[in-house]
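Student: How does the following fold in three dimensions:
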Amino acid sequence: MAGSRVNTQFGPYRLDELLGRGGMGEVYRAYDTTKDRVVALKLLNPGLAHDPMYQERFRRESHAAARLGEPHVIPIHDWGEIDGVLFIDMRLVVGEDLRALLTQETRLPPERAVSIIEQVAAALDAAHAEGLVHRDIKPENILVGANDFAYLVDFGIAHAAEDTHLTQTGTAVGSIAYMAPELFDAAQVSAASDIYALACVLFECLTGRVPHPAKTVSAAIKAAVLSPAPSPSAVNGDVPPAMDEVIRTALAADPAARHDSAVALARAARSALAGGVEGVRPGPDLVKASPPPPEAPTGVVRAPDTVIAPTDPGYEPTLVRDTTGPEGGAGTTQFSGPQQFSGPQQFSGPQQLSGPQQFSGPQQLSGAQHFSGAHNYAGPQPGPPMYGPPGYPPAYPPPQRRSVAIPVLIGLIAVALVGLAVLGGILIAGSGDDAETRADEEPTTPTVTETVAPPPTVQNVPPAPAAPPPGSSPCDATVGIGTSVTSCPFAFAVRDAYVGAGAARSPRVVVAVSPVTGQAYAMNCVPEGGIVACRGGNDAVVHIY
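Tutor: Purely as a prediction, here's the structure:
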C-alpha cells in the first residue's frame, strides 16, 4: 500500500492518524461520519481484494468473528470493500500491542505473561468452538490495554495454509517463527496450529526470544521441523522448571500430542507457576471460599439467560432436624451455621435444688441454683475420676460389731433437745409484748425472692458480608449476578477462580468455565466499593461480596 492515507476520506471514514503498518495492510485512527464514533480502521493491501478465494474467506470469517462476543476478541463493527480495498472497522483500544511491550521490557515476569496468555486462550477457545481458526497468532496481533486486559485481533484476514505469501515483503521471518511444523507441509490448518503459536508467544514472553530464532525463512522452517522444543527455564532462571514440560507439550511436532485446547495450555502454565498443583497458588494470600450452607437454595438455570435466585438474600436458611440423643434421652436440634454450646454451663443468682438430681460429668454452679423437679442430663459427659489402681474393685471397710453405747448416747441427746425446746418456749412467751410493740412502730419490709435467669447463650456470628450493589441478584452469601444472562453456577465458578488466583480485593483477570455452556470465559475482576466486580463473557457480570 503506497504512501499514507492520513487526512483523506475513505468512504464514510475520515482517516486521522496512522496507527501501524504491517504485511497485511495499515491501521488508522478514523472517524466514522455516519455513526459519529472514533474507530480503528484496518485497510488491507489492494491486491488481496482481487483474490476471489481470499475475499470470500475474509467476508465469511469476519462475519463469524463479529458474532463471537468474547470479551478478549476485539469487537468488529463492520467489514467489506470500498474502492477495491478490503477494510475492517474495529473498536479503538487505548494501549499497545504485545510486540511493543516486549520491545520495551524484553521479557515479562512469569505471572504477567501467564495472565496475558490466559486471556488470549479464552478468545481462541471461543473462536475454535465456532469452527474459526485464527492462523496468525503472534505478539503483533495481541493488544494490551489498561490493567493488562488483552485483545486478540485480525480474525479472518490471515493467510490460509495453502497461500503462497511466506516470502512477501512485510510477512517477515517473525510470522514464520510462530507457525506449527505441519503448516510447512500444506497440512490442514486446525486449532492445534493456533495452540502451537500461542505456546510460542508464551515462550517469548517468558524468555525474550522465540523458541527457534533464525535469520532466514529456510532456517526458521528447518528449526521448527527438526529441532526439539527448548526449555524456557534454561533461558530464564526466573521461570519455574515445571514450565518446561508445558512448553514441550504445546510445541510437540504431532498436533495430536499438544494440549486439547488453548485454555488447557493456559491452565497447565498456571499450574506450573503454582508448583505443579493445578488451580492452587502457593503463599499466604490463598483464600479458600467457604462452601454454601447445607440445603441452601440452588440457582435453577433453564438457559444461560434465565436464573432463579434466592428470594431473600439477607438471611441464610436454618436447617432443623429432630433426632434422638445417643442415650435415648431428649431430642437434639441441629443448626446450619456456627453454634457454640460448650462444656460446663455457668449460672448466677440464687438456685434451689428440689427432687432427685442426676448429673453426668462436671457442672460448675456459681451461687445458689434453682432447679425444680427431677432433671436428667443425657449425653456423653466426662465421668467422675477413678481412684485406685485400674483393674481392681474398690476396697470396702470390714464389718464392725454393734455397740450398746450408741443407743444410750442417742437417748441422752433426745432429752437434751426436749429441755432446750422448753427453755426456748419460755423465752419466746416472755418477749411477745415487746415484739408486737416493735412491729407496730417499724414498717414491715417485704421479703423479695428474685430468680435471676441464666444469661442467654451468645453465638459467634460471622461478620456480615459486604452489601451487594443495587441491581445485584445474590446467588448465596458470597456471590451475586448483575445481569440476566449471568447464571449462578457460572458466578460460583468465577468466584472460585478469583479466590484461588491470589490476594483478595486485588484486580486481575481470571478464566472460568461455565457449567451451563461448557465454555471458558475470561472475566476482568476489579474492586468496587466493598465488593469485587467481574465482567466479561457474553455481557456477564459477577459480584463477589
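Student: alpha carbons only for contacts and neighbour counts from here, please
Tutor: OK.
Student: what's the burial count for residue 37?
Tutor: Residues near residue 37, counting by other Cα atoms under 10 Å, number 12.
Student: How about the one 3 residues further on?
Tutor: Neighbouring residues of residue 40 were enumerated by other Cα under 10 Å; the total is 23.
Student: what about it, which helix or strand?
Tutor: Under the criterion of DSSP states H and E, residue 40 resides in strand 37-44.
Student: helices or strands up against whichever helix or strand comes after that strand?
Tutor: Where DSSP H and E defines the elements, the next helix or strand beyond strand 37-44 is helix 52-66. Applying 3 or more Cα pairs under 8 Å, 6 or more residues apart in numbering; DSSP states H and E, one finds that helix 52-66 makes contact with strand 76-82.
Student: For the strand it packs on, list every residue counted as buried.
Tutor: Across strand 76-82, burial judged by 16 or more other Cα atoms under 10 Å covers 76, 79, 81.
Student: Here is a second sequence; please produce its structure as well for comparison:
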Amino acid sequence: MDTTLRDPLIGHVLDGRYRVEARIAVGGMATVYRALDTRLDRVLALKVMHPSLVDDASFVDRFIREAKSAARLAHPNVVGVFDQGSDGGCVYLAMEYVEGCTLRDVLRERGALQPRAALDVLEPVLAALGAAHLAGLVHRDVKPENVLIGDDGRVKVADFGLVRAVGQQTSASTGSVMGTVSYLAPEQIEHGVADARADVYACGVVLYEMLTGSKPHAGGTPAQVLYQHLQEDVPAPSGAVPGLPAALDELVARSAARDPERRPADAVELLAEVGAVRRSLTDEQLDALPPAARGTDTPPGAEDRTTVLPRRAPTAGSAADEGGPEHTSVLPTPVGEPSAPPGGAGGTGGTAPPEPDADGRRGRPFRRLGWRPRRPVPALVVTVLLVLGTALGVWYVSAGQFTRTPGVLGLTEAEAKRAVDRAGLEWRIAREHSETVERGRVVSTVPGRGERIRANGTVTITVSRGPERVEVPDVTGDTLADARRRIGDAGLEPGMVTREFSEDVARGSVVRTDPAAGEARRPGTAVAFTVSKGARIEVPDVVGEAEGTARQRLTEAGLTAEVAPERVFSREEAGTVARQSPGEGSVAAEGDTVTITVSKGPDMVAVPDVEGMGEDEAVRALEDADFEVKVRRVFFTGTVFDQSVDGGERAPRGSTITIWVR
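Tutor: You can find the predicted model right below:
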C-alpha cells in the first residue's frame, strides 16, 4: 500500500516552512521524511518524533540533545542539523539530506570489504568522532546503522541522540545503560561508564565487521552477546578471512581491547594509528579481494537496536537460561520496519535502503566500495560484453595516458611531494586548518587516493595548518553592544552576560570576558561577558520627607526616583514619603531606580468606648478597630475607668490608645 495515503503529514507544511514530500523511514522513536525548506528552497530531511512520545520528557530531551550536539560539532563528517522546533503535536529536527545508504546496507549486500574500502569508511568516521571527543562529547551509539554513505562518496556519522559530555553520568538511570548490544564496550556493560574509549571500542568492532562481513560476537540472545563482550577478546579478523595483514589484526585488537587502558585514548589517536597502518600496507594488501560470501539479508535483530540494558554483568548461566533478550527496547521497531538509521538524514529511527535507480543499483557509494548488485544472468552477460568492448576501445585509444593518485594522507608535506614526484605527477600545495590532522601533514588530495589521473596531471595536496584558533579581543571598557559585535567579528560567539558593581568601569560597559582577552580559542567558542553595574551606592532613608525633597536627595545620590501612582494612608503626614523600595541601607548601582510611595496622611477611624469594660474585653475591642493598646493599672479589680481618646472621637488607624484599669 502507498504509505503516502496513510501518512497525514505528507503534503503538510510544518511550522509554516517545511513541506513534507515523502516518507524515508520509520523507526521506534521517529519518522524521517524528505521535505522542502520553502524559505531557503532546499531539500532536507525532517525527523519527526512519534506523537505517542511527545509527552515523555526523557525522549523529548534526547531528541533535542541530538540537535544541540550535532549543531555544536559542525563537522563535514557529521550529519548537519539546521533547525529544531515543534508544530502542534509534532516535535521535529530539520537535518541535512544525505542521498545514499548506510554502512549496514553495504555490509548486508556485500559482506566483507576490501581493506582499502574498510579504511576509507573508518577514517572519516574517526574524523567525526575525533571532533566530538575534542569538544568533550561521547557518541555512545557507534554502529553501521549510524554511518551514512552519500552518493558522492562522503561518509557521515548520524544520530547524536545518546551523546553525553565526558565525565557526565552516562547511564539511562542508576541501574541501566543505553547503547547497542553488539557494539557496547565492557565498561559500559559492567559499570555504565562511557568515555571516548567506548566509542573507540565500537569502531574496533565495526572495523572487524567490515573486514570479515560478520560481527565478532554472536549469540542466541543479547545477554549472550553481552557476556562475550565481558569475557572474550574480539578475535583477529584474519581468523575469519585468511590472508589479512597482521597490521589489521593488531589494529582491531588494540581498538577493541577489553581493557580501556589498552585502547587509544580517543578517536583522534586512533585515526593517527589507522593512517600509520594504511601507510605500512602495500597496494596488493589494501586491494585484496575479500571472500565472496555475502552478508545476510535478514532484518537486524534486537542486538542491532539502541537499547536500555541492565548494568549488572550477565553470567553464562543467566544468558543460557533466559528465554528472551536481557534488555528492554527504548521502543520496539514496528513489525516490518527496518531499524537502521535513514539514508536520507541519519538519527534514531529506521530506514529502508535507497530506491534502486534505472539499472538496479542502490546508489553510487556501493561502487566506491567495489560492489555491484546481482542481476539476471542474461542481462549480466550482455552488460559484461558491452563493458569489455567499451573498455578495450578506450584502452586502445588512451593506453599509457592515465595513472592513479598515490596515497599520501597523513604524510608530511615533504613526504607527500616525494610520493607524487615518484608517481610522475605534478603537485600543488594548498593549506587549511584541521582539528584532527597535525600541522604540516596532509589532510586530503584532489584527485583522491587511488583515483584516475592523467600521467602528466597535477595533484593538489592540502596540508594541515593545525587546529584553527582565534584570539579573544580585548573588549574591556566597551559597551555591551560594541563588545558583542567585536567578538562576533573575531569569529567567536557572544555568550551569557552577568553584572557586578565596579568602581572603575562605567555602568553598562564590559569589565572582563571569559575566556580572557588574548586567550586562543576555536572559532565559534562562546565568550561570556561581565558588565559593570556602576559604582556601589547606599540608598538613603527618605521616609517622612516631603516628596520633592526625597526626589532631590535620591538624584544627588546618583539614583533615579520614581513615584508610585497611588498614594496610601500612613502615619506620615500627607504629601510626605510613606515608604520606599529598596529601603534604607540597601545597596544599589548608579542609575538604579528607587520607588517612593507618597502618604495621604493618617486614616482616621472612630475610637470604641471601652470605659466600664473588663480589661480583656476592652483590649479586644480596640485591637479589632486597628489600634495599638497600652494598659495602665491603678488598682487590680480589672475594670476600665478611663481612655486616652474618648469613645466616639476619631484617631489615626494604627495609633496607640491608652486605657486605665482599676
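Student: Any idea what the TM-score comes out to?
Tutor: Superposed pair, TM-score by TM-score structural alignment, normalised by the length of structure 1: 0.51. Supporting alignment: 331 aligned residues with a Cα RMSD of 4.6 Å.
Student: Nearest to residue 432 of structure 1 among the buried residues of strand 76-82 of structure 1?
Tutor: Nearest to residue 432 of structure 1 among these: residue 76, at 111.8 Å, using Cα to Cα.
Student: Who are the contact partners of the counterpart of residue 199 of structure 2 in structure 1?
Tutor: Counting by TM-score structural alignment, residue 199 of structure 2 corresponds to residue 194 in structure 1. Contact partners of residue 194 of structure 1, counting by Cα atoms under 8 Å, 6 or more residues apart in numbering, are 124, 133, 134, 135, 136, 137, 262.
Student: Quickly find the element holding residue 194 of structure 1.
Tutor: helix 191-207.
Student: Quick one: the buried residues of strand 76-82 of structure 1 as CSV, columns for distance to residue 292 of structure 1 too.
Tutor: Output for those, formatted as CSV (distance: Cα to Cα, whole Å):
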residue, distance to residue 292 of structure 1
76, 40
79, 47
81, 55
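Student: And those, which is closest to residue 105 of structure 1?
Tutor: The nearest one, if we look at the buried residues of strand 76-82 of structure 1 relative to residue 105 of structure 1 and count by Cα to Cα, is residue 76, at 29.8 Å.
Student: give the contact list for the residue nearest to the closest one when sequence neighbours are not counted.
Tutor: Nearest residue to residue 76 of structure 1, sequence neighbours excluded (Cα to Cα, 6 or more residues apart in numbering): residue 90, at 4.5 Å. By Cα under 8 Å, 6+ apart, residue 90 of structure 1 lies in contact with 39, 40, 41, 42, 74, 75, 76, 77, 78.
Student: What remains of the residues you listed once you look at structure 2?
Tutor: Retained in structure 2: 39, 40, 41, 42, 74, 75, 76, 77, 78, out of the contacts of residue 90 of structure 1 (criterion both residues aligned by TM-score structural alignment, their matches' Cα atoms under 8 Å).
Student: Please identify which of these is nearest to residue 146 of structure 1.
Tutor: residue 74 (14.3 Å).
Student: Aligned counterpart of the closest one in structure 2, please.
Tutor: Using TM-score structural alignment, residue 74 of structure 1 pairs with residue 79 in structure 2.
Student: just residue 259 of structure 1 next, same as before
Tutor: So residue 259 of structure 1 corresponds to residue 264, using TM-score structural alignment.
Student: so what's its match up against?
Tutor: Residue 264 of structure 2 neighbours (Cα under 8 Å, 6+ apart): 197, 200, 254, 255, 270.
Student: Reformat those residues as CSV; add neighbour count and distance to residue 417 of structure 2.
Tutor: Output for the contacts of residue 264 of structure 2, formatted as CSV (neighbours: other Cα atoms under 10 Å; distance: Cα to Cα, whole Å):
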residue, neighbour count, distance to residue 417 of structure 2
197, 27, 35
200, 31, 32
254, 22, 31
255, 29, 31
270, 24, 25
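Student: Next, give me the two most distant ones among these.
Tutor: For the contacts of residue 264 of structure 2, and using Cα to Cα, no pair is farther apart than 197 and 254, which are 11.1 Å apart.
Student: Identify the contacts common to these two.
Tutor: In contact with both residue 197 of structure 2 and residue 254: 263, 264, using Cα under 8 Å, 6+ apart.
Student: So the residue nearest to residue 468 of structure 2 when sequence neighbours are not counted versus residue 274 of structure 2, what's the distance?
Tutor: Distances taken as Cα to Cα, 6+ apart put residue 433 closest to residue 468 of structure 2, at 5.3 Å, once the chain neighbours are dropped. Going from residue 433 of structure 2 to residue 274 of structure 2 by Cα to Cα, to the nearest Å gives 20 Å.
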